[in-house]
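Chemist: Predicted coordinates and the sequence they were generated for:
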Amino acid sequence: MNSVKIAEMDWMTYRDKVQDGACKILLPVGAIEQHGPHMSLNPDVLIPEHIACQVAERSGGMLVAPPIAYGYKSQVKSGGGNFFPGTTCVSGRSLEEYAYDVILAFTEHGNREFIVLNGHYENSMFLVEAADRAVKQARLSGIEIKVILLSYWDFISETTIEKVFPDGFSGWAVEHGGVLETSIMLKIHPKLVDMSKVVDMPPAEFPPYDVFPPDPDWVSSSGTLSSPAKATAEKGSWILDECIEKISRTFS
């Protein structure tokens, strides 16, 4: 089977492909987190993995590592918080150590360039720390590696946002389980979305601070932070096409 997924290769095929640092390794990192009653728990894993595979197939010279599925704790103002059954998170220290270990393990195989493709906002700074430490640790062993860290939504232009949200965009902060993620999932995994269960609601509003322990009253009982009612597979295509094209062009 001709696949860009490392997990689907036998070890000898993998060895031959990565000899002398011949391939860039794409590492998707996500989270298991509620995305409302209308969608599965794993969009933050499936979306970056899909983008990574499409980029690898289009660009050549890239392989996709098995995704890191568990992410840092869901925060109230970006993911609804940890109040919902199914949201299954790890500490920042655990995520950092896991990503650090995985990058160094792939380094031992001869790989020298990594693209960490994040699909869960809360992961960001812990992946920064993992990447920085991995580069420094490899250098202590006389090995130079490069780690690129990106979040797919940073490649979505204002033009596409205006197309997806013709009536106005409420902002990234409240897009959890909203139109963007739901549209992408309708395109790539429609069986994991049930639009009949959508809760149509106004965008969440939060005070300009956080509080601990978090207050569940800050979050809608649906778990989403804005309405996904206007999500469509066509909108998902617009978003994905731009992300995949730009990431491929930037890192080929």
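Modeler: Yes, it's here.
Chemist: Only C-alpha atoms from now on, for both contacts and neighbour counts.
Modeler: Noted.
Chemist: Can you tell me what sits against the helix or strand where Leu186 lies?
Modeler: Leu186 belongs to helix 179-188 when assigned by DSSP states H and E. Contacts to helix 179-188, defined as C-alpha atoms under 8 Å, 6 or more residues apart in numbering, come from residues 39, 43, 47, 50, 164, 175, 192-193, 226-237, 239-240.
Chemist: burial measure for Pro66, as a count.
Modeler: Pro66 is flanked by 15 other residues according to other C-alpha atoms under 10 Å.
Chemist: Spell out the secondary structure type for it.
Modeler: Taken by DSSP: H, G, I helix; E, B strand; the rest coil, the conformation at Pro66 corresponds to coil.
Chemist: In space, what's closest to it - neighbours in sequence excluded?
Modeler: If the residues on either side of it in the chain are set aside, Pro66 comes closest to Ala7, at 6.2 Å by C-alpha to C-alpha, 6 or more residues apart in numbering.
Chemist: looking at this, the one you found is in a strand?
Modeler: No. With three-state DSSP as the criterion, Ala7 is assigned helix and is not in a strand.
Chemist: Pretty sure it sits against Leu27.
Modeler: No. Using C-alpha atoms under 8 Å, Ala7 and Leu27 do not qualify as a contacting pair, with a distance of 11.9 Å.
Chemist: ok, these two, which is more surrounded?
Modeler: A count of neighbours by other C-alpha under 10 Å puts Leu27 above the other of Ala7 and Leu27, at 24 against 14.
Chemist: show me what contacts the more buried one?
Modeler: Taking C-alpha under 8 Å, 6+ apart, we find Leu27 in contact with Ala52, Val64, Ala65, Pro66, Pro67, Ile68, Phe114, Ile115, Val116, Leu117.
Chemist: and the residue nearest to the fifth one when sequence neighbours are not counted, how far is that from His120?
Modeler: In space, and not counting its chain neighbours, Pro67 is closest to Pro28: 4.7 Å by C-alpha to C-alpha, 6+ apart. Distance from Pro28 to His120, counting by C-alpha to C-alpha, to the nearest Å: 10 Å.
Chemist: Below is an additional structure, to be compared with the one above:
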Amino acid sequence: MGTRTEDVRLAYKTWKQVQEYLNYDQTVIIPVGANEQHGPSCPVVTDTLLAEHLALEVGRRQGVLVGPTLPIGDSLIHLGFPGTIAFRPSTLMSVIKDYVTSLHKAGFRRFFVVNGHGDNKPPLQSAFSELGEELSEIRYFVHDFWDFPNFREILNDEFGDPNGGHADACDASLLMAIDPSLVNESLLTSEFPKVRYWISRDLVDDLYTKSGVIGSDQRLASKEVGKKLLEEAIQCYSQLLMELMEVKEPALS
């Protein structure tokens, strides 16, 4: 593993420094976020900030390089809200494939994707499925932070919901823990969709959300819960990363 106290951002290294790193480790962490509405209380950069914060903290603790954050994801359903910028799933697949192929050419073989937006996961997994056929010797994880069992348990205990929603109390709490100034607490709200099935974007306002919050009571958010959630996500990601790096550790609970 690398030196834990150094800057782990790949983009701030020289090519010589990256080459030296590859002499002892071929692992890279890739944060993937989104630029989409998060209700009236949280910024459109929420998913990107969360993915990047988690990736950098895991990278620092484990001494693993962190690649540049992909700040745009599959946010097509949110395009009715000003400020949202979206990739089509096919575009996101092409972008991550070019990203990973470039790093693979340099010598990276283990790719650890910290995903901050749920709709990104299918195209990311599909892209890696293709990369697994096209590239040699690669190992990878694509994981959403809210899918760790212990993380879900905290959500259930604190908010009465193990799954959360969009622009939910989980997101707001995490942002509060990172930087309270990012959340306008006076505008936290609650809204739940009228239907459970997927819909086209023209029906979002009528059936899913007018505020941008989907399936959550944001007003339950707190900085204290956010700190607990952050630490749980960082620990779980760290354990998963060590598995990818073939360090023998106990299985995740």
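Modeler: Arrived safely. Everything numeric here is computed off the predicted structure, so don't read it as measured data.
Chemist: Would you mind reporting the TM-score between them?
Modeler: Put the two chains on top of each other and the TM-score (TM-score structural alignment, normalised by the length of the first structure) is 0.87; 235 aligned residues with a C-alpha RMSD of 1.8 Å.
Chemist: Give me the common contacts of Ala7 and Leu27 of the first structure.
Modeler: By C-alpha under 8 Å, 6+ apart, Ala7 of the first structure and Leu27 have these common neighbours: Ala65, Pro66.
Chemist: Spell out the residue ranges of the strands in the second structure.
Modeler: Listed in chain order, the strands of the second structure (DSSP state E) span 27-32, 65-66, 110-115, 139-144, 190-191, 216-217.
Chemist: Make TSV out of those and add distance to Cys170 of the second structure.
Modeler: Rendered in TSV, the data for the strands of the second structure read as follows (distance: least, C-alpha to C-alpha, whole Å):
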stretch	distance to Cys170 of the second structure
strand 27-32	18
strand 65-66	24
strand 110-115	15
strand 139-144	13
strand 190-191	13
strand 216-217	9
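Chemist: Determine which of those strands approaches Ser94 of the second structure most closely.
Modeler: With C-alpha to C-alpha as the criterion, Ser94 of the second structure lies closest to strand 27-32 of the strands of the second structure, at 13.8 Å.
Chemist: so the closest one matches what in the first structure?
Modeler: Residues 24-29 of the first structure are where strand 27-32 of the second structure aligns, taking TM-score structural alignment as the criterion.
Chemist: next one: stretch 52-62 of the second structure
Modeler: Under TM-score structural alignment, the alignment places stretch 52-62 of the second structure onto residues 49-59 of the first structure.
Chemist: Pro190 of the first structure corresponds to which position in the second structure?
Modeler: Under the pairing rule here (TM-score structural alignment), the equivalent of Pro190 of the first structure within the second structure is Pro180.
Chemist: Could you list which residues are in contact with that match?
Modeler: With C-alpha under 8 Å, 6+ apart, Pro180 of the second structure has these contacts: Lys223.
Chemist: And it, how far from Ala221 of the second structure?
Modeler: When C-alpha to C-alpha is the yardstick, Pro180 of the second structure and Ala221 of the second structure sit 11 Å from each other.
Chemist: How about Asp171 of the second structure?
Modeler: The separation that Asp171 of the second structure has from Ala221 of the second structure, given C-alpha to C-alpha, amounts to 8 Å.
Chemist: for the longest helix anywhere in the second structure, packing partners?
Modeler: Longest helix in the second structure by number of residues (criterion: DSSP state H): helix 223-244. Packed against helix 223-244 of the second structure, as judged by 3 or more C-alpha pairs under 8 Å, 6 or more residues apart in numbering; DSSP states H and E, are the following elements: helix 46-62, strand 110-115, strand 139-144, helix 149-159, helix 169-178.
Chemist: Superpose on the first structure and give me the mean offset of the last one.
Modeler: In this overlay with the first structure, the average offset of helix 169-178 of the second structure from its partner residues is 0.5 Å by mean C-alpha distance after the TM-score superposition for the first structure.
Chemist: and what of the longest one?
Modeler: Its aligned residues in the first structure lie a mean 1.0 Å from helix 46-62 of the second structure after superposition (mean C-alpha distance after the TM-score superposition for the first structure).
Chemist: mean per-residue distance, the match of strand 27-32 of the second structure to the second structure?
Modeler: Superposing on the second structure and averaging over aligned pairs (mean C-alpha distance after the TM-score superposition for the first structure), stretch 24-29 of the first structure comes out at 0.7 Å.
Chemist: gap between that stretch and the chain center?
Modeler: Taking C-alpha atoms, centre = their mean, to the nearest Å, one finds stretch 24-29 of the first structure lying 11 Å from the centre of the chain it belongs to.
Chemist: Tell me the buried residues in that stretch?
Modeler: Residues of stretch 24-29 of the first structure classed as buried under the neighbour-count rule (16 or more other C-alpha atoms under 10 Å) are Lys24, Ile25, Leu26, Leu27, Pro28, Val29.
Chemist: what sits against Leu63 of the first structure?
Modeler: Contacts of Leu63 of the first structure were listed using C-alpha under 8 Å, 6+ apart, and they are Val4, Lys5, Ile6, Cys23, Lys24, Ile25, Leu26, Cys53, Ala56.
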